[in-house]
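In: Okay, structure incoming, though there's no sequence with it:
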């Protein structure tokens, strides 16, 4: 916006009026060669225009030359997140779904890495993941990766209802390994408990225990069930489940965890002597022995009274 300011009381000299011909008129007046100058100026202006076009194109050089996926790999290695994201988006947009499926999958994975590394909101990852979910709807192997990633993002956002949806879809996929199946059931139950859907969470863990897998593999589902019963102060159920775990000859780490639950439940049931014995048995296998040391000291004082 231009402002016109009228100065009053200005006593200086008045500037002479500008010639309507302006600079061009003065140039012609000096040279007297209007016809000769016009083509030269037009050529000069055209040259400047071309230079400007080449300069603008050069500014985007790394993004517009060569194979986008290769350029994106290089950009990722250089931590040029914005450029990498732009290249990957264009590669995915312009490549056909049927052409080199492995490269498309790599591009999607790289895009998720870039979004996370650039510190964008988790919702940005979800937008890409939702698009991936549609593209790989008929590919159970890749759908498993996508659904797990979506569930974890929703968990981080405390959107446990959506996380339940993702884990429910995950365990329904074909071709999952036993470890993937067990993880899916455990994570689903954990989200249901977070939503205080206790009966649903318990049903999920019971389904896990009914899977046609070796008992040793399913032991953590039983531990989760005991742990959730502990949170609900169902001491007798905790005691029974923990004892079943210990009787199954579990790994040392599981033995320590189950032993702690059993000892805690026995103390809550008023069986202090048995609780002290179980705490002592679990001490060396428990991840944090000092916690058990405090419980042992407390029980010994109680038993002396």
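Out: Sure, I can see it. As the structure is a computational prediction, the values presented were derived from the model and not from experiment.
In: contacts, neighbours, all on C-alpha from now
Out: Fine.
In: Count the neighbours of residue 142 for me.
Out: Number of residues near residue 142 (other Cα atoms under 10 Å) recorded here: 15.
In: then this one, side by side with the first:
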């Protein structure tokens, strides 16, 4: 009976090894323990060895993510993080969503490094990966728009944000795109288009109350630019209780006294 049980267990272990579900590699086991105890440099070496020795290992994603966390959040090594993400993107080439996540994060790190052109190039690739994924498309377009704005390229800003609003699958995402669009138009003093974007936003249902209040505040600014002070007062009065900082609204209302 004991012999049959031993043979059965041996057969199971051999089957697991053949299907890739082998017992945890010693390097990986040690790396996990060291990571959980905060010995990150030692665990880094173990995860690296695991990746080198197990090109088809089932825990490679865990190893890559732990190495990235050590590089990015423990060491603050952005250049190393870039190298890891680039390698990860090649390994995840079969999974569009995972590759989008990697490329989106890579674009963010390029921005932290001050490499705006490289960030744009990477995010444009992530935008292609996000096709048929509205949430990821919106996030990428918003990030691209902010970089274009830093570059002073307002044609691309407006194109990205208009596409963002069209791509949005929820009113909340659409409102975010329209608010960013209105803010961008305000930076170039195109107050007519500020009003148009904000009026579209305020016509949407199921939009966060704070977002609606902020949009109303910016719309009041657009009407103030047009010297329509009655409309400004009406808009500001409507958000006395909902604007994130009511004192700002009160100060604006006081400043309007005497304006006709």
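Out: Good, I have the coordinates. This is a predicted model, so every value here is computed, not measured.
In: Quick check: TM-score for this pair?
Out: For this chain pair, the superposition-based TM-score is 0.83 by TM-score structural alignment, normalised by the length of the second structure; 235 aligned residues with a Cα RMSD of 1.9 Å.
In: any chance you could map the helices in the stretch 51-200 of the second structure?
Out: Counting by DSSP state H, counting those that start in this stretch, the segments of the stretch 51-200 of the second structure that form helices are 60-69, 78-91, 96-112, 116-129, 134-151, 154-167, 171-187, 191-202.
In: Now do the shortest one against helix 78-91, angle only.
Out: Per axes from the mean of the first three to the mean of the last three Cα atoms, to 10 degrees, the angle that helix 60-69 of the second structure makes with helix 78-91 is 160 degrees.
In: Now residue 82 of the second structure. Nearest residue, chain neighbours left out?
Out: residue 106 (6.4 Å; Cα to Cα, 6 or more residues apart in numbering).
In: same deal with residue 261 of the first structure?
Out: Leaving aside its sequence neighbours, residue 261 of the first structure sits nearest to residue 242 (Cα to Cα, 6+ apart; 6.5 Å).
In: how about the counterpart of residue 221 of the first structure in the second structure, what does it touch?
Out: Using TM-score structural alignment, the partner of residue 221 of the first structure in the second structure is residue 177. Going by Cα atoms under 8 Å, 6 or more residues apart in numbering, residue 177 of the second structure touches 138, 142, 161, 162, 164, 165.
In: hang on, the earlier thing: a markdown table for the helices of the stretch 51-200 of the second structure, including distance to residue 212 of the second structure?
Out: A markdown table is the format used below for the helices of the stretch 51-200 of the second structure (distance: least, Cα to Cα, whole Å):
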| stretch | distance to residue 212 of the second structure |
| --- | --- |
| helix 60-69 | 37 |
| helix 78-91 | 37 |
| helix 96-112 | 28 |
| helix 116-129 | 28 |
| helix 134-151 | 19 |
| helix 154-167 | 16 |
| helix 171-187 | 9 |
| helix 191-202 | 7 |
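In: and the residue nearest to residue 82 of the second structure, how far is that from residue 112 of the second structure?
Out: 10 Å (Cα to Cα, to the nearest Å).
In: who has more neighbours, these two?
Out: Using other Cα under 10 Å, the more surrounded residue of residue 106 of the second structure and residue 112 is residue 106, with 25 against 12.
In: Quick one: map that one onto the first structure.
Out: By TM-score structural alignment, residue 106 of the second structure lines up with residue 150.
In: State the distance from that match to residue 129 of the first structure.
Out: Residue 150 of the first structure sits 7 Å away from residue 129 of the first structure, going by Cα to Cα.
In: Could you do residue 120 of the first structure as well?
Out: Residue 120 of the first structure sits 14 Å away from residue 129 of the first structure, going by Cα to Cα.
In: again, but for residue 288 of the first structure
Out: Per Cα to Cα, residue 288 of the first structure is found 38 Å from residue 129 of the first structure.
In: When the two are compared, which one has more neighbours?
Out: Comparing residue 288 of the first structure with residue 129 by other Cα under 10 Å, the one with more neighbours is residue 129, at 20 against 11.
In: what lines up against that one once you look at the second structure?
Out: By TM-score structural alignment, residue 129 of the first structure lines up with residue 85.
In: Settle this for me: its match is touching residue 100, isn't it.
Out: No - with contact defined as Cα atoms under 8 Å, residue 85 of the second structure and residue 100 do not form a contacting pair (11.2 Å).
In: what touches both of these two?
Out: With Cα under 8 Å, 6+ apart, residue 85 of the second structure and residue 100 have no common neighbours.
In: how about the nearest residue to residue 112 of the first structure, chain neighbours excluded?
Out: residue 125 (6.2 Å).
In: Can you report how many residues lie near the one you found?
Out: Around residue 125 of the first structure there are 19 other residues, counting by other Cα under 10 Å.
In: And residue 30 of the second structure, by the same measure?
Out: Using other Cα under 10 Å: residue 30 of the second structure sits among 17 other residues.
In: Look up how far residue 61 of the second structure lies from it.
Out: Note on residue 30 of the second structure: its distance to residue 61 of the second structure, by Cα to Cα, is 17 Å.
In: Repeat that for residue 238 of the second structure.
Out: 51 Å.
In: Summarise which helices and strands the helix or strand hosting residue 4 of the second structure is packed against.
Out: For residue 4 of the second structure, the host element (DSSP states H and E) is helix 2-18. Packing contacts for helix 2-18 of the second structure, counted by 3 or more Cα pairs under 8 Å, 6 or more residues apart in numbering; DSSP states H and E, involve no helix or strand.
In: can you give me how far that helix is from the chain middle?
Out: On the basis of Cα atoms, centre = their mean, to the nearest Å, helix 2-18 of the second structure sits 47 Å off its chain's mean C-alpha point.
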